[in-house]
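Student: Here you go, sequence then predicted model.
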Amino acid sequence: MDNELHVQGGQLDDEMDDLDLDNILMEVILMGMVFFDPRLNRVSRRRRIRDSALSGRDYVLEVLNGHPDRIIENMRLSVPLFLHLCDILVDRGYWHAYLSQRVGIHESVALTLMCLSHDKCHRVLAERFQYSTETIDRHVRRVLRALVRLDREFVRPRDVGETHPRILNNGLFYPWFKDCVGALDGTHISAWCRTEISERYRNRHGGLSQNVLAACDHDMRFVYVRVGWEGSAHDARILQETLHHPNSGFPMPPLGKYYMVDAAYTNMPGFMAPFRAARGTQHERAAKALFNRRHASVRNIIERSFGVLKKRFPILKGPMQNYLITTQNNIVLACCTLHNFMRDYAPNDEYFDEEAALGAQLDLQEGGNEIHEAQPIDMSQQGIQNWNENRRAIAVHMYVNRHGA
C-alpha cells in the first residue's frame, strides 16, 4: 500500500511539475511581448536629441546656394568672401582636415561666424548644426585659434612712409598732421571670469571687462591689438608696459611720425596727445584749443573703427559667459582679423560705408573741444620736452594760418 501510494504520489508530482513549467513558460512569453512590443512597453527608451532632417552640412549648402542676403545676415560675409576665407585657412595651414572628422572647414567656419556675429550660445548652434554642444565648442575654439594665427598677415601696418589721402586732401589737417600714421586708444570689451578674480576685471563703471589696446590707420584697419589686460588697468599703463615689453611686437612708426592719442596718454615721441590745460596768453590758449579740436577730428578714426568692430560682432558687447579668459582673448583677436579681412576684400561693406560717410562729414568740421626704420622710444626728459615743443609749434602755425596773424 505504501508502495502504491508512493507510486501514485509520484505520478501526481510529475503532473504538477508539468503544469508549473507551462505557467512559467507562459509568463516568459508574456513578459517578452511586453518588453518588445512598443504598444505594451511602458519603459521609456532614450531618443536621439538632434533629429532634424536638415543636417549642419545641408544647412550650410542651403545658405551658400540660397539668397545672397542670407549668408550676410547670418555670417556677415558674402558667399565669395566666405569661400575665400575657408581657402585661406586651409591653403596656409591654419586649419587641417582629419580623415576621421565629420565636420568640415565650411561647417566649422560657418558655426563660428554665427557665434561671433549673433552671440549665439552653443546650445542654439548645436540645434542648428545638429551636433553636440561639446562638438560645437571644440570647433569654435579651433577656428578661433586659426583666425588668431591669421592675424599676423592682416593685422599689421602698411604704407606708413607716405601721407595718407585723408590728411593730404583735407585743408584742416594738412600740412600740420602730415606725419600722422593713425590713432591709438583702448576700449573695454565685456569679460567673464571667476568670482575670486572678478575685482581685477571690474572697470570704473562697475562692469566686468578687459581693456584692449589697439592702433589703427586712416583706413580703419587695425595695425596692432593687445589683449589680456583687466578692466581696472589704466590706458597709459597698458601702453607703457607694451612699449617696454620685448616681445610685444608693437609697430613703432618711422622717425618723426606718430599716432594720435587722447589726453589719457603722455605726449611723447611717436604719440601726439592734445593739450591738457589752456595756459598762456589769449592767443596761446586759442591756438591750443584749435589744435585740440582738429586733433580730435583726426583721432576719431580709432573710435569709428571700434564702432564698426562691435557693431559687426555683438559677442564683444557680452557678457562672454562660460568662456575661459584665453578663449575670450582669442575672440577679440579673431574679430579684429575678420574686421581687417573685410576691409581688404569688401571695401564697399555697409558697416564701413556708413562710418566712412559719417567720418567724411566730421573731417570737414573741426570737431569738439577736447581738453583732457622705427624710431627709438625716447622717454628722456629732453626727448619729451622736444616733442612738446614740436606740438606747440604745430598749434601756433595752425592758429597763424587760420587767423593770418
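Tutor: On my side now, so go ahead.
Student: drop to CA atoms for contacts and neighbour counts, all remaining ones
Tutor: OK.
Student: Contacts for the strand ranked longest in the chain, please.
Tutor: Longest strand in the chain by number of residues, with DSSP state E as the criterion: strand 180-190. Outside strand 180-190, the residues within contact range by CA atoms under 8 Å, 6 or more residues apart in numbering are 160, 163-164, 207-218, 231, 235, 253, 257-262, 298-302, 306, 316-320.
Student: Kindly recompute the last result at 7 Å.
Tutor: 160, 208-218, 231, 235, 257-261, 299, 301-302, 316-320 (CA atoms under 7 Å, 6 or more residues apart in numbering).
Student: Need the buried ones from those selected in PyMOL.
Tutor: Command for PyMOL that selects the buried part of these, burial taken from 16 or more other CA atoms under 10 Å:
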select buried, resi 160+208+209+210+211+212+213+214+215+216+217+218+231+235+257+258+259+260+261+299+301+302+316+319+320
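Student: Please narrow the contacts of strand 180-190 to those residing in helices.
Tutor: When the contacts of strand 180-190 are checked against helices (DSSP state H), the matches are 235, 299, 301-302.
Student: One more to weigh against that first structure:
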Amino acid sequence: MRHHRRILALLAVQQVLVEITVALTIIVQVINHIKGRTLSERRVSRRQYHLNSRLPAQIRNLHRLVLVSDETCLRNLRMDRNAFGRLCCLLEQSGGIKATKNISVAEQVAMFLSIIAHHKKNCVVKHDFIRYGRTVSKHFHSVLLAVCKLHTVLLAKPCPITNVKTLGGRFKVCLDYPENIRVFRCVRWYLCRSAHSDHEKGRYRTRKGQVAVNVLGVCNPNMQFIYVLSGWEGSAADSRVLRDAIHQHGGLRVPVGNYYLCDNGYANAEGFLTPYRGVRYHLREWDRGAGGPQNKQELFNLKHSSARNVIERTFGLLKVRWGILRSQSFYPIDIQSKIIIACCLLHNFIRNEMPDDPLELEIPDDNELGGDTNADYTGTIESNSASSAWRDALATSMYNDWLGRR
C-alpha cells in the first residue's frame, strides 16, 4: 500500500513538471514572437525614415536651389532655371546620366554644379543635400564624366573672323584667340601629399616656385572655348604644350591662310602671330597718360593686345564662375584635369543659353593674365624670316592708315 502511494506521488510530480515545461515553452515562444515583431517593426521604421522621411526634405532642398527664382538658381548653380533644365535634359539624353530609385537627374546635376561653383567639400554637400557622402562622390564623378563626354557638342566651332574692328580691320583672317597660361597657380595637388611625391612635385613647380598645371585654351570673340588642353606640368614650356596640342589626334588645327593671336611665349611663325619683343604691350602700359603709339611696333602691339584681351577676360570669367578653379585642390591630377575641361565646357553651355551673362560684371578690371613678353621659346614651331617680314608689312600698313586718320 505504501509502495503504491509512492508511485502515485511520483506520477503527480512528473505531471506537474510536464505542465511547467509546456508553460515555459509557450512563454518563450510568445516572448520570441514579440521580440521578432518589434525588431521587424523597428527595421521597417528605420527604412521608412531613410527612404521616405528624408525624401520630402531632399525635394524641398532641390526646389529651394532651383525653383525659387532665376537669381537664386544663378547664385547657387551659376545658371538660370531654363539653362539648368536644358543641361539636365542634355546630360540625360546624350551624356548617359540616369535617374535612380532615390535620386533624380536634376539632383545629381545640382550637386555637381554646387561643388564646382563654390568648391564645397563632400561633408558640406552631403549635409546640404541630405545624402550620404559616398552618394555625393559617386554622382559627382558620374556627372563629371558625362560632361566631358559632351566635348564635341559643347566646344565652340572655330570659324575665320573676317573683320576685327579693334584691329582697324587689318587682322582680316584671324581664326580666333589662343593663350597658354598657368591658370591654377598655387594649386595644392593630391599628388604632392603622396609618399613618393617629391619628384612629381618638382615637375609641376613653376619658375616662381608654385605648384601648378598648364592649361592651353583657345577661345573665340564670344568668349567661348574652342579648344582646351589640360594636364601638362607647370614647369613645361608654353611651346612644348602647343606642340603637343598640334600633334595630338584631333588636336589644335590651323587652316592654311589663317592664324592665331598669341603672346611671346611662342614663336612668330606661320599660323601664329605674336607681338614685338621689347615694346610695351599690355593695355595697362597705355593708361595714365602714357601717350599714344610712337612707331609701327607700338601700334601693332596695342592693337594685338586689344584683340587678345578677350582670352584674358574669358579666363577671368571662368574663374569668377567656378570657385573650384580659384582655390587649392586635393583631387588627383587626372580628375583635376577633367574638372578643368568640364568647367570650360559648362562655361560654353552657359554662354550659349544665357546671352546676358551677369557674371561678366564681376570680372576684375585688372584681370590681365597676359604672358611673359621676354619668355624663351623652343619647339617645332619656329620663327622664320617670312613670318617676320609679313608681320612687319602688316604693322607698316596699320601704322600708315593710323597716321592718315589723325
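Tutor: Ah, there it is. Since this is a predicted model, take the numbers as computed values, not measurements.
Student: before we move on, back to that, and the two most separated of the ones in helices among the contacts of strand 180-190 of structure 1?
Tutor: Between all members of those, the longest pairwise span (CA to CA) is found for 235 and 301 and amounts to 17.6 Å.
Student: Tell me where the longest helix sits in structure 1.
Tutor: Longest helix in structure 1, counting residues (DSSP H): helix 2-36.
Student: C-terminal to that helix, which secondary structure element comes first?
Tutor: Counting by DSSP states H and E, the element after helix 2-36 of structure 1 in chain order, helix or strand, is helix 56-65.
Student: Show me what that next one is packed up against.
Tutor: helix 68-75, helix 105-118 (3 or more CA pairs under 7 Å, 6 or more residues apart in numbering; DSSP states H and E).
Student: Out of those, flag the one nearest residue 2 of structure 1.
Tutor: helix 105-118 (87.7 Å).
Student: so how far does the closest one sit from its counterpart in structure 2?
Tutor: Superposing on structure 2 places helix 105-118 of structure 1 at an average distance of 0.4 Å from its equivalents, by mean CA distance after the TM-score superposition for structure 1.
Student: Can you give me every residue that contacts residue 204 of structure 2?
Tutor: Listed by CA under 7 Å, 6+ apart, the contact set of residue 204 of structure 2 reads 211-213, 233-235.
Student: Can you say which of the helices and strands packed on helix 56-65 of structure 1 is packed in most?
Tutor: A comparison of the helices and strands packed on helix 56-65 of structure 1 by mean neighbour count, using mean count of other CA atoms under 10 Å, puts helix 105-118 on top with a mean of 22.
Student: and that helix, which stretch of structure 2?
Tutor: Matched against structure 2 by TM-score structural alignment, helix 105-118 of structure 1 falls on residues 105-118.
Student: how far is that stretch from where the chain is centred?
Tutor: Centroid separation between stretch 105-118 of structure 2 and its chain, computed with CA atoms, centre = their mean, to the nearest Å, is 11 Å.
Student: Not counting residues beside it along the chain, what's closest to residue 211 of structure 2?
Tutor: Nearest-residue entry for residue 211 of structure 2: residue 205, 4.3 Å, with adjacent residues in sequence omitted and distances by CA to CA, 6 or more residues apart in numbering.
Student: same deal with residue 110 of structure 1?
Tutor: Residue 110 of structure 1 sits nearest to residue 75 (CA to CA, 6+ apart), 6.7 Å away.
Student: okay, the helices and strands packed on helix 56-65 of structure 1 in JSON lines with distance to residue 383 of structure 1 next?
Tutor: As requested, the helices and strands packed on helix 56-65 of structure 1 are exported to JSON lines (distance: least, CA to CA, whole Å):
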{"stretch": "helix 68-75", "distance to residue 383 of structure 1": "48"}
{"stretch": "helix 105-118", "distance to residue 383 of structure 1": "44"}
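Student: Contact partners for the closest residue to residue 109 of structure 1 other than its chain neighbours?
Tutor: Nearest residue to residue 109 of structure 1 in three dimensions, chain neighbours excluded: residue 143, at 6.4 Å (CA to CA, 6+ apart). The neighbours of residue 143 of structure 1, taking CA under 7 Å, 6+ apart as the test, are 108-109, 112.
Student: Residue 143 of structure 1 - that's part of a strand, no?
Tutor: No - read with DSSP: H, G, I helix; E, B strand; the rest coil, residue 143 of structure 1 is helix and lies in no strand.
Student: how about stretch 216-227 of structure 2, aligned to which bit of structure 1?
Tutor: Taking TM-score structural alignment, stretch 216-227 of structure 2 hits residues 213-224 over in structure 1.
Student: Give the equivalent position in structure 1 for residue 88 of structure 2.
Tutor: Alignment of residue 88 of structure 2 against structure 1 is given by TM-score structural alignment, with residue 86 as its counterpart.
Student: cool, and residue 177 of structure 2?
Tutor: Under the pairing rule here (TM-score structural alignment), the equivalent of residue 177 of structure 2 within structure 1 is residue 182.
Student: residues near its match, how many?
Tutor: Residue 182 of structure 1 has 29 neighbours, counted by other CA atoms under 10 Å.
Student: thinking again about what came up before, now render the contacts of residue 143 of structure 1 as TSV, adding distance to residue 95 of structure 1.
Tutor: What follows is the contacts of residue 143 of structure 1, written out as TSV (distance: CA to CA, whole Å):
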residue	distance to residue 95 of structure 1
108	10
109	10
112	13
